[in-house]
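Q: Predicted structure and sequence below. I'll ask about it afterward.
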Amino acid sequence: MEAPNRVPDGHFCLQVDEDEVTDHFICLGCRHGLVLIFHVRRLQVLVWDPVTGELHRVAAPPGFGAKERPISGAVLRAAGDIQHFQVVLVTTETDDQQHTRAMAKVYSSGSGNWGDILSTLLPSQASRHEIPTMIGIEFPAVLVGHSLYWLLTDSRDGILKFDLDRQSLSVIHVPVNIYAHGNWQFTVMRAEGGGLGGLFLSKFTAQLWKWKTGSDGVASWVLGKTIELDKLLSISSKKREPPMILGFAEDNNVVFLWTDLDVFTIQLQSLQFKNLGETNILSRYHPLESVYAAGMGIGGGRGGAELLPNT
């Protein structure tokens, strides 16, 4: 785009030191215009603003980032605060008695420190596999209200909830008997009208679920709409492989799907879809959603982009 709306393309290339070029970096997710990246060798979390090019490096706390205990995390900013951010890291740990607990720590850029460790024991049924239950790293966290949600191993064991206000961890069961389905996928999402939701995908059928509290005060999953993807996308299920979930844009409730060589986006409320084209490279998508306006945001000079307070 022309100035003042142009953002230099170099800002979308992460600048690292020469000795880091061959290092292993893991993208943990995007939110509020920021990207959270884990630097495996240095045990650092990187908080990067691709538009302004600003990069923060924070040492991971002890116990987070070990090879045998993969971590996940999330970055977020309070409404109206574009100067500070928070990072939440989560991992799991199994003791000698095979009791598995989830652990979390929160970093505040305002104080420059990690908070106290928070933990909760995972349900016993969450440890029925040969491998210990871990945080699923296939999909990033989803922010719903004032809570973050992650899938546990293969999403069979449940959903880990971190309440930002109460600073507490808990586990919610998944809405369907996943073991009854041969080819399935599940991801957490924001439900229509707000609240926690889930997208369950079995072959070419998608189900939208909502975590809802009844009149008795008990919360449970309620099935919303069912989507026949082959009909919606006008594709033949006989000629196509079942779709694969590549990513989810939480602010706009848009899911990214891959089937054969095509990548589709579907807005889950309006069911509007778009074909983004062909690709034979399978990878996870981390949609970057933000709102910028012409102003003084980039490099401290005019003609850049400035983050709006309500991003």
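A: Perfect, thanks for sending it. Everything numeric in this text was worked out from a predicted model, so none of it was measured. Numbering: from 1, shown residues only.

Q: For the rest of this, base every contact and every neighbour count on C-alpha atoms.
A: Noted.

Q: What segments of the stretch 51-200 of the chain are helices?
A: Here the stretch 51-200 of the chain has no helices by DSSP state H, counting those that start in this stretch.

Q: got the end-to-end distance for stretch 101-114?
A: 19 Å (C-alpha to C-alpha, to the nearest Å).

Q: what does it rub up against?
A: Applying C-alpha atoms under 8 Å, 6 or more residues apart in numbering, the external contacts of stretch 101-114 come out as 61, 84-94, 115-122, 169.

Q: Next step: these restricted to strands.
A: Counted as lying in strands by DSSP state E, out of those, are 86-94, 118-121, 169.

Q: Can you name the two of these that sit furthest apart?
A: 86 and 94 (26.8 Å; C-alpha to C-alpha).

Q: returning to that earlier point: what would the ones in strands among the contacts of stretch 101-114 look like in JSON lines with distance to residue 233 and neighbour count?
A: Below are those laid out as JSON lines (distance: C-alpha to C-alpha, whole Å; neighbours: other C-alpha atoms under 10 Å):
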{"residue": "86", "distance to residue 233": "39", "neighbour count": "18"}
{"residue": "87", "distance to residue 233": "37", "neighbour count": "20"}
{"residue": "88", "distance to residue 233": "37", "neighbour count": "20"}
{"residue": "89", "distance to residue 233": "37", "neighbour count": "22"}
{"residue": "90", "distance to residue 233": "36", "neighbour count": "26"}
{"residue": "91", "distance to residue 233": "37", "neighbour count": "23"}
{"residue": "92", "distance to residue 233": "39", "neighbour count": "25"}
{"residue": "93", "distance to residue 233": "42", "neighbour count": "21"}
{"residue": "94", "distance to residue 233": "44", "neighbour count": "17"}
{"residue": "118", "distance to residue 233": "44", "neighbour count": "15"}
{"residue": "119", "distance to residue 233": "43", "neighbour count": "19"}
{"residue": "120", "distance to residue 233": "42", "neighbour count": "16"}
{"residue": "121", "distance to residue 233": "42", "neighbour count": "17"}
{"residue": "169", "distance to residue 233": "38", "neighbour count": "22"}
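
Q: adding another structure so you can compare the two:
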Amino acid sequence: MPPPELCHDLLVDILTRLPPDDPGCLFRASLVCTAWRALLTSPEFARHYREVHRTPPLLGFFENHDTVTPWFAPSSPAASPFPPLFPDRRDLHVLDSRHGLVLLRNPIRITEHDHAVSLIVWDPVGRRQWESFPPPDFASTILCDVGVVACAADDCDHLGCHGSPFLVGYVGTDYRSAHASVFSSETNSWSPVVSCPHPDIEILRGQPKPLIGNAVYFICEYHPNEYFILCFDLFSRKLSKFDGPPIHRYKYALMKTEEGVLGCASMQGSRLRLWLTQTGADGAVTWMRRRVVDLHRLLPSNSFFRVIGFEDRVGAFYLTTDDGVTTVDLKSGQVKKMSDSNIVPYQSVPYISFYTPDQTVEVAEGGRWEEVGDKEEEADEKVEQQVEKAVHELFTKGSKALKDEDFVGALDCKRRILEIRLGFFLSTCYLPLLLQSLAEACVHMDCWIQCSN
């Protein structure tokens, strides 16, 4: 006799206790039976799951590189349903991630002539993107650019912003001025451009861009070892500037402090140094040292660590070394290695969001959201069918050549099969299928060799 089914409320209570920082747990639970899958994929469960846990988990990092396509380094085990599917296979660069959204730039900027052609707002969990749109006109004349994305819904708790209206702030410098504009998904247009003149100004890429209230903050350089902080208000559309902390620009990262104000963090050996800002009645901003934390008991002594960010909702500092990214939670003392790479990224962008199975949402009427991957997967299926047909024909031809003792022709068929499959799977960037295909090709070769003997 099968065991009795759990009552609905008890089942919900059990599944809600699965950890949000390992999305594979919910995904595997959804495979138990159709009843569990129906529960876990329902909007009601997703809403209840977010309300219970409250703090969105860190799912991993998007890592930007100057010479290769960016990739996603998940924080959960390899069995996780993450990493997500990229919107397409163009040269994309991750500019920012916030409120479950990711801002992408096309193309990757390698030289000063690689100006942005289009921007994409991507929802990895909802598996959809906002139709690509051009940047503001000044993008074709600037030398350095950065961008931010943020949910623009009123009274949103930012626990599940999928489908909400958003803003994109785009800022660039041309050595004479900083220019900025805001794109609104509700008006589908850019705001008038505002500028902040300053000689030899250069906004720094690859740095955290904290959003505090309505304002975003960036580090700018104007002479060697001379720099300041640029502030852009996404709602008032104002640009302003003030002095940075008395630290070398590459040794600190801007952050939103636990007090909700602008601060920064830097590493000096094993010591984590924290600063915060205070704004006077006259609007002048001053920097004050908040505290120093010695991490020598938490971190290996043979590595050099640099702060690349802090997430106030997760409560973790992000540190990078030559072999990946590490998170440090000062309250719990927990240290976790998040990524392990032989290619050091110049920027690691954290992705923070809840994930529950099948969280795709319907596209709102009048919007420009579109599902990610469907059209591309259909095209891949047609190409794969053509590839398999060609491989089958070559296999038949090669088998016949072996029977006729035409070994040169048989070897030529083997070579062409490998070239066809290798070319297809490299174009799809799907390594597991590539390895599987090569393994199958090796089996075919063994069969031919045995037949020839």
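A: Perfect, I can see it now. Just so we're clear, the structure is a prediction, and the values are computed from it rather than from any experiment.

Q: Mind putting the ones in strands among the contacts of stretch 101-114 of structure 1 into JSON lines with distance to residue 255 of structure 1?
A: What follows is these, written out as JSON lines (distance: C-alpha to C-alpha, whole Å):
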{"residue": "86", "distance to residue 255 of structure 1": "25"}
{"residue": "87", "distance to residue 255 of structure 1": "24"}
{"residue": "88", "distance to residue 255 of structure 1": "23"}
{"residue": "89", "distance to residue 255 of structure 1": "24"}
{"residue": "90", "distance to residue 255 of structure 1": "24"}
{"residue": "91", "distance to residue 255 of structure 1": "25"}
{"residue": "92", "distance to residue 255 of structure 1": "27"}
{"residue": "93", "distance to residue 255 of structure 1": "31"}
{"residue": "94", "distance to residue 255 of structure 1": "33"}
{"residue": "118", "distance to residue 255 of structure 1": "31"}
{"residue": "119", "distance to residue 255 of structure 1": "31"}
{"residue": "120", "distance to residue 255 of structure 1": "30"}
{"residue": "121", "distance to residue 255 of structure 1": "31"}
{"residue": "169", "distance to residue 255 of structure 1": "26"}
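
Q: Grab the most central residue of structure 2 for me.
A: Nearest residue to the geometric centre of structure 2 (C-alpha atoms, centre = their mean): residue 62, 3.5 Å.

Q: That residue against residue 352, yeah?
A: No - between residue 62 of structure 2 and residue 352 there is no contact, the gap being 10.8 Å when judged by C-alpha atoms under 8 Å.

Q: Where does residue 451 of structure 2 sit, in terms of helix or strand?
A: Per DSSP states H and E, residue 451 of structure 2 falls inside helix 431-452.

Q: Structure 1: matching residues for stretch 388-407 of structure 2?
A: Stretch 388-407 of structure 2 corresponds to no residue of structure 1 when matched by TM-score structural alignment.

Q: And for residue 264 of structure 1, the neighbour number?
A: Using other C-alpha atoms under 10 Å as the criterion, residue 264 of structure 1 is surrounded by 20 other residues.

Q: Contacts only, for the equivalent of it over in structure 2.
A: In structure 2, the residue matched to residue 264 of structure 1 (TM-score structural alignment) is residue 326. Listed by C-alpha under 8 Å, 6+ apart, the contact set of residue 326 of structure 2 reads 318, 319, 320, 335, 336, 337, 338, 339.

Q: and if we set it to 7 Å?
A: With contact set as C-alpha atoms under 7 Å, 6 or more residues apart in numbering, residue 326 of structure 2 has these partners: 318, 319, 320, 335, 336, 337, 338.

Q: how far apart are the strand or helix carrying the third one and its match in structure 1?
A: This means residue 320 of structure 2. Assigned by DSSP H and E, residue 320 of structure 2 belongs to strand 316-321. Once fitted to structure 1, strand 316-321 of structure 2 is off its aligned match by 2.3 Å on average (mean C-alpha distance after the TM-score superposition for structure 1).

Q: so after that strand, what's the next helix or strand?
A: strand 324-329.

Q: could you give the angle of that following strand to strand 316-321?
A: Interaxial angle of strand 324-329 of structure 2 relative to strand 316-321 (axes from the mean of the first three to the mean of the last three C-alpha atoms, to 10 degrees): 150 degrees.

Q: And the following helix or strand past strand 324-329 of structure 2, how far out from the chain middle?
A: Heading C-terminal from strand 324-329 of structure 2, the first helix or strand you meet, by DSSP H and E, is strand 334-337. Centroid separation for strand 334-337 of structure 2 versus its chain: 20 Å, with C-alpha atoms, centre = their mean, to the nearest Å.
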